[in-house]
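# Sequence plus predicted model, see below.
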Amino acid sequence: MARNKYDVDEVVEQKFDIKQLKRLVDYIRPYKGKMLFVLVLMLSSSGLGMFLPKFLQIEMDKYIPDKDIKSIVMLTALAGVIVLYSVISTRIKIDVTTKVGQDIIHTIREDIFKHLQELPFSYYDERPHGKIQVRVVNYVNNLSDLLSNGIINTITDLCNLIFILIFMFAMSPKLTLICLCGLPVLVIYVVFLKRRQSHAWQVQSNKQSNLNAYIAESINGIRVTQAFVREEKNMDIFNDLSMSYRNAWLKAVYYNFAMGPMVDLISTITTSFIYVVGVSCIINGGQSGVTVGVLIAFTAYISRFWAPINTIASFYNSLLTAISYLERIFETIDEPVEVKDAPDATDMPPIKGDVSFENVKFSYEDGVPILKDVSFDVKQGQTIAIVGPTGAGKTTIVNLLSRFYNVDSGKVLIDGIDISKVKIHSLRTQMGVMMQDSFIFSGTIMDNIRYGNKTATDEEVIKAAKTVCAHDFIMEMEDGYNTQVNERGSRLSVGQRQLISFARALLADPAILILDEATSSIDTETEIVLQEGLNNLLKGRTSFIIAHRLSTIKNADTIMYIDKGGIVEAGSHDELLENKGAYYELYMSQYM
């Protein structure tokens, strides 16, 4: 699929609309008390700050001409108190809004990660994992400034504009109207930039996603890269992606920074006109009530007038940037969970182990069937081996049994119960699965084995490890079961990782055990010892074993040969050899 490539831009399937901003407000709503407190604090601070230019006017027009030193000192002291209150208010605002912003970021990221835990395998099959990771980390982080400061600052500055305009009109309506002449020009400019700026940030997020996807892929495949001496070629690909991201980021930032200079230009021009008109009024005897004090105070208000405009412009920039990320964040959260509990789902009763597939059809992609009308019955305690060529659908069968995917049609029954009608958690907790990819998590070996059964004791962990012949090599490591292993178990051999994963599956004590290529990376000597433990483990337990090495499945009750979307033949090892069919040919190809 096109989306499953690092060099293909993502297509946002859910375009932005105003409802997404409302959803963002829903994340803010639990903190409305703190936000309101900060807002009141900042409004009171800003309101009091509006009197400072007025104090300057009074001093210039009255107290200084009258040489009223006492009044000047009192007014200066009052101004000092207002400034101190403003400093304390700003400090409180920074503390509160930073914490609130990070709490909101945490909640959004928690919602994304929780939803990712529930999405089916098909979601991850279609996307580079780096493109998923960038949404959880980078995109959410980029909302931080908007949530921490942008909203409060913008509301405060909008109110400041109202306060400033009231004071400015009270001082000189004529000069105020001159100041406002620049606003229509700014609005036209903003409209002109909007579409270009929004598109630029969408492109930037795409390029960031592509780069992140390739970095993640390269790290996971570093052994193959070095083995095939692909470093230089990979550097070329990385540089191309990095330069694309750089260019997209520079263009997006160019549009962001295009707003500030325009505000400054309009501010400078209007201020110049105000000086010309104001000085002219003063020369002509204070026409329109413009005095030296009024002009000085008014120019102070002008700088205060354009500062909120700058803040609002910055918020507008941040909002357009945030929109490009919100589209992808909410798209991830809204991704449908295709494999989920039915509305009337019930808990799966304790599993005995009877399994039936009834006319099951399944495909990963429309028009490309993997299983075609597959039916079979397994009795409690039986061991079923599934063999066949690569891509025939062996792993698909056990994935459907674990309900990692939904069937297209037909039914999968356990003890006569349709598994699509039961709660997924209650089903999977009674099943043990060891997949073909033996994934090891960072932590101790003990933690990795206990991963599927948190209540297991150390003795139970060790017993499971002994059963699968992992105990000896674990005890040879520096800290035994407390030895720290790296992510994906890079310190362990492939065989050791499989044995640990095997012990993890066994420790869950499942009613149904699924082993997908469980012994593919174990040496022949270990396999012989392991087989003894397996025979004891499989007694009384329904088991499905997928294997290419036929020596591990000779004792299975039934061997099913899967090919071309169906069961070609089924029977015991001896029966299938006697039939001299597909299984016979496979067996002879390995042991001739």
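Happy to help now that I have it.

# Please make it C-alpha for all contacts and neighbour counts, starting now.
Fine.

# Tell me the secondary structure of the residue nearest to the spatial centre of the chain, please.
Residue closest to the average C-alpha location in the chain (C-alpha atoms, centre = their mean): V136, at 1.9 Å. Here V136 is helix, with the state taken from DSSP: H, G, I helix; E, B strand; the rest coil.

# likewise F273?
When classified by three-state DSSP, F273 comes out as helix.

# Now for L577, how many residues are close by?
Other residues within reach of L577, judged by other C-alpha atoms under 10 Å, total 17.

# ok but it is inside a helix, no?
Yes. Applying three-state DSSP, one finds L577 inside a helix.

# ok, it touching Y584?
Yes. L577 lies in contact with Y584 (C-alpha atoms under 8 Å); the separation is 4.9 Å.

# Contacts for stretch 33-47 next, please.
Stretch 33-47 is contacted by residues 82, 85-86, 89-90, 92-93, 96-97, 152, 155-156, 159-160, 163 when judged by C-alpha atoms under 8 Å, 6 or more residues apart in numbering.

# Show me just the buried residues among those residues.
Among the contacts of stretch 33-47, those buried by neighbour count (16 or more other C-alpha atoms under 10 Å) are 82, 85-86, 89-90, 93, 96-97, 152, 156, 159-160, 163.

# which of these sit farthest apart?
Between any two of the buried ones among the contacts of stretch 33-47, the greatest separation by C-alpha to C-alpha is 24.5 Å, found for V96 and F163.

# For D472, the count of nearby residues, please.
Counted with other C-alpha under 10 Å, D472 comes out at 11.

# nope, I417 is what I was after
Going by other C-alpha under 10 Å, the residues that sit close to I417 add up to 17.

# I'd like the distance from it to S356, if you could.
9 Å (C-alpha to C-alpha, to the nearest Å).

# Then E59?
94 Å.

# and what of I397?
11 Å.

# Between the two, which has more neighbouring residues?
Neighbours were counted for I397 and for S356 using other C-alpha under 10 Å; I397 has more, 24 against 21.

# What separation do you get for that one and F404?
10 Å.

# Over to D26?
In terms of C-alpha to C-alpha, D26 sits 32 Å off from F404.

# The two: which has the busier surroundings?
F404 (19 against 11).

# Which strand or helix spans the more buried one?
Following DSSP states H and E, there is no helix or strand that holds F404.

# before we go on, here's another structure to hold up against the first:
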Amino acid sequence: MRDVDDEDEDEKPRDTWATVRRLWSEAAGDHWRFYIVFASIVFYAIFNTAAPAYSARVIDELWGHIQVAFANNATFNITWENCGRTIFIYFMIWTAAASFYALQSFLMSSVAERLNLRLRNRIAQKLNRLPLAFFDAHRPGEVVSRATNDLDKMSESMQRGLLQLLVSIGTVVGAVSVMFVFSVQLTLVFLFFTALSLLVTKVVSRRTHDVTGERQEWVSKITSAVEEGYSGRLVIRAFNRERQSSAEVHEASGELARVSTKADFMINAVGPAVRFIGRLAQIVIALVGCSMLVAGHMTVGVFQAFFQFIYEASEPMTQLSFTFNSLQSALASAERVFDLLDEPEMEADPLPDKAAKLPGRVEGRVSFEHVRFGYSPDKPLMRDVSFTAEPGQKIAVVGTTGAGKTTLINLLMRFYEIDGGRITLDGVDTSRMDRGELRQQFGMVLQDAWLFDGTIAENIAYGCPEATRDEIVAAARAAQVDFFVRTMPQGYDTRVANDAESISQGQRQLLTIARVLLNNPAILILDEATSSVDTRTELAIGRAMDALMRGRTSFVIAHRLSTIVDADLILVMDHGNIIEQGTHKELLAAEGAYADLYLSQFA
């Protein structure tokens, strides 16, 4: 998966205010929390501004009493009447500011996490309602990234970026306002240097944007090279390309190091540069302020308070540009999440009381009646597909790669919706049925076997979780699985995963066959179910399948035509349409496409 945090850091939303309004709508139940947060920010800004301003009175009062004590050669003691009350009030102002800051931080974290959870739940529900066409068009990492990285970035930016932005605005406005009250002259000097630092930040940030973008390109290139080298390591060794592959990675690493050095320098240089300008501002303000202090135009307390306000105003201003970038990136992440939530959904199942029901016992009569379908509306694949599978028949679907064999099965299972015609099961239109009830009637064994993280027994019982251990073992024996399962360390309790290298591809396929055997469905779908097993095991599985298919309608997608010569009906497909159908003998006698395909396997 791509590093979204780095790659998208400089992304900007397409429509900022539309995204903000939608986020506000999504957080409808937490609006009262936002109102309290806004009120807390206002009160925090007031108390945070009042504290340095009040410190001028504290310092002046202390300084005055110290001067009196020094003139009278007396000892200065702080009492409640003698500066104590003033210091206590000063302490309480800071306490109030800290309390409102804690309140707004707690509530904003609560709002962000609740919104994150709400959107995450909506995504989880959305993924269950999306058609397979969506997953065919999007990479798994892209979908996972929206549900994890994008939501986490949005939540973090709300907790930190948005809160920091609002607090910074309140702090800067309050600080600069009081600074003008204290001294217009010194405030103008401060604003001049602030404008200079913001200009430097803008120029450097623009250049940094270009360099970090270039760095991310090289990160993507080296990541792709490493992943390709690891995934294709056997091919690389087979063709003696180790040196060339290593050289490509080293070259990309060198370019990445060069660009990263430049990017890191510019990222880390902007802070010291801005702070250097800030120190110059402090020196100039100190010199001008000292002259005003000596001339009696400013007190010691106001002088030190002004420097507190310099810090209060300069730090937020320095961080504002970075905060804006972070918020823009977070809004772009939110847009991607909303794009996912706005994806068109598959047609909803009819209500339980209106859904078409199958008869009590499913016979397995399947009929395609003038079915039309295309993966895109402007490119139809199936134009007029019609055939009928009688109960208990073995239907073989053959054709060259890309002929539409798997598409036909996908339509039968309602993984895709047809554009015209209809498909019936025992005379019931499948489009009017609940998808769950429809798919319960089918058992599928795919060419690409998939195991879930769990024990072997759990994988076999995936479609029938209430099965007993004896039933699981019986299905495993029928699928020729039991013999190798017992050689595993913990037998049926051995944990496996889809990417586990301890189980071969053929063994995985045997486990998926056992899964279907245990489920005991009314209709079987076998998509090259024995393509990854040896010939001897294939014969044994064939006998088990023959026993299982007896009395059941079964659809078999086959490339080795010798395995389907006993089929009751063979459908020959080409470019999505059925061009021939009949028995093995009938199709050979016709000397058409099936005969050519069959004879070519023995040439």
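Nice, thanks for sending it over. In this text the structure is predicted, and so the values were computed from the model without any measurement.

# Can you pull the TM-score for these?
Superposed pair, TM-score by TM-score structural alignment, normalised by the length of the first structure: 0.81. Supporting alignment: 579 aligned residues with a C-alpha RMSD of 4.2 Å.

# Quick one: the helices in the stretch 451-592 of the first structure, in order.
Here the stretch 451-592 of the first structure has its helices, by DSSP state H, counting those that start in this stretch, at 458-467, 471-475, 494-507, 524-538, 573-579, 582-591.

# Quick one: those as JSON lines, columns for distance to Q102 of the first structure too.
Formatted as JSON lines, these follow (distance: least, C-alpha to C-alpha, whole Å):
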{"stretch": "helix 458-467", "distance to Q102 of the first structure": "39"}
{"stretch": "helix 471-475", "distance to Q102 of the first structure": "42"}
{"stretch": "helix 494-507", "distance to Q102 of the first structure": "37"}
{"stretch": "helix 524-538", "distance to Q102 of the first structure": "49"}
{"stretch": "helix 573-579", "distance to Q102 of the first structure": "61"}
{"stretch": "helix 582-591", "distance to Q102 of the first structure": "59"}
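
# do you know which of these lies nearest A216 of the first structure?
Using C-alpha to C-alpha, the helices of the stretch 451-592 of the first structure put helix 494-507 closest to A216 of the first structure, at 21.2 Å.

# what residues does that closest one touch?
Outside helix 494-507 of the first structure, the residues that reach it (C-alpha under 8 Å, 6+ apart) are 432-434, 438-440, 445, 448-453, 456, 460-461, 464-465, 467-470, 489, 513, 518-519, 521-523.

# now do 6 Å
Under the contact criterion C-alpha atoms under 6 Å, 6 or more residues apart in numbering, helix 494-507 of the first structure has outside partners 432-434, 438, 449, 464-465, 470, 521-522.

# do the same with stretch 528-537 of the first structure
Identification of contacts with stretch 528-537 of the first structure by C-alpha under 6 Å, 6+ apart yields 467-469.

# for those residues, which one is nearest K114 of the first structure?
Of all these, V468 has the smallest distance to K114 of the first structure: 33.3 Å, by C-alpha to C-alpha.

# Report how many residues lie close to the closest one.
Going by other C-alpha under 10 Å, the residues that sit close to V468 of the first structure add up to 24.

# where's it relative to I440 of the first structure, distance?
Taken as C-alpha to C-alpha, the span from V468 of the first structure to I440 of the first structure is 16 Å.

# Now list the buried members of the contacts of helix 494-507 of the first structure.
Here, 16+ other C-alpha under 10 Å leaves 432-434, 438, 449, 464-465, 470, 522 buried among the contacts of helix 494-507 of the first structure.

# Sort out which of those are in strands and list them.
The strands, defined by DSSP state E, take in 432-434 from those.

# Q328 of the second structure matches what in the first structure?
Aligning on TM-score structural alignment places Q328 of the second structure opposite L320 in the first structure.

# Show me what secondary structure element comes after the helix or strand encompassing its match.
Using DSSP H and E, L320 of the first structure maps to helix 292-333. Once the chain leaves helix 292-333 of the first structure, the next helix or strand it forms, by DSSP H and E, is strand 355-365.

# For that following strand, give me every contacting residue.
Contacts of strand 355-365 of the first structure (C-alpha under 6 Å, 6+ apart): 369-378, 407-414.

# List the buried residues for that strand?
Judged by neighbour count (16+ other C-alpha under 10 Å), strand 355-365 of the first structure contains these buried residues: 355-358, 360-363.

# same thing with stretch 572-591 of the second structure?
572-578, 580-584, 587-588.

# Which ones among these map onto strands?
Short answer: these in strands (DSSP E) are 572-574, 577-578, 580-582.

# In the first structure, what stretch matches stretch 488-499 of the second structure?
Against the first structure, stretch 488-499 of the second structure falls on residues 477-488 (TM-score structural alignment).

# Actually, stretch 438-446 of the second structure.
Going by TM-score structural alignment: stretch 438-446 of the second structure matches residues 427-435.

# Now do that stretch: distance from first to last residue.
17 Å.

# before we move on, what about stretch 335-349 of the second structure?
Taking C-alpha to C-alpha, stretch 335-349 of the second structure runs 29 Å from one end to the other.

# repeat for stretch 551-568 of the first structure
This stretch, stretch 551-568 of the first structure, spans 20 Å end to end (C-alpha to C-alpha).

# quick one: contacts for the aligned residue in the second structure for L515 of the first structure?
By TM-score structural alignment, L515 of the first structure lines up with L526 in the second structure. By C-alpha under 6 Å, 6+ apart, the contact set of L526 of the second structure is 444-445, 556.

# what would those residues look like in TSV with distance to S183 of the second structure?
TSV is the format used below for those (distance: C-alpha to C-alpha, whole Å):
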residue	distance to S183 of the second structure
M444	81
V445	82
V556	88
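
# out of the buried ones among the contacts of stretch 33-47 of the first structure, who's nearest I333 of the first structure?
T97 (25.1 Å).

# Let me know whether the closest one touches L147 as I believe.
No. Using C-alpha atoms under 6 Å, T97 of the first structure makes no contact with L147, being 7.8 Å away.

# on that earlier part again, how about the buried ones among the contacts of helix 494-507 of the first structure in CSV, adding distance to I18 of the first structure?
Formatted as CSV, those follow (distance: C-alpha to C-alpha, whole Å):
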residue, distance to I18 of the first structure
G432, 46
V433, 44
M434, 46
S438, 45
I449, 48
A464, 55
A465, 56
A470, 57
I522, 57
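
# Helices along the stretch 1-150 of the second structure, start to end?
Going by DSSP H, counting those that start in this stretch, the stretch 1-150 of the second structure shows helices at 4-7, 16-26, 31-71, 84-129, 132-137, 140-145.
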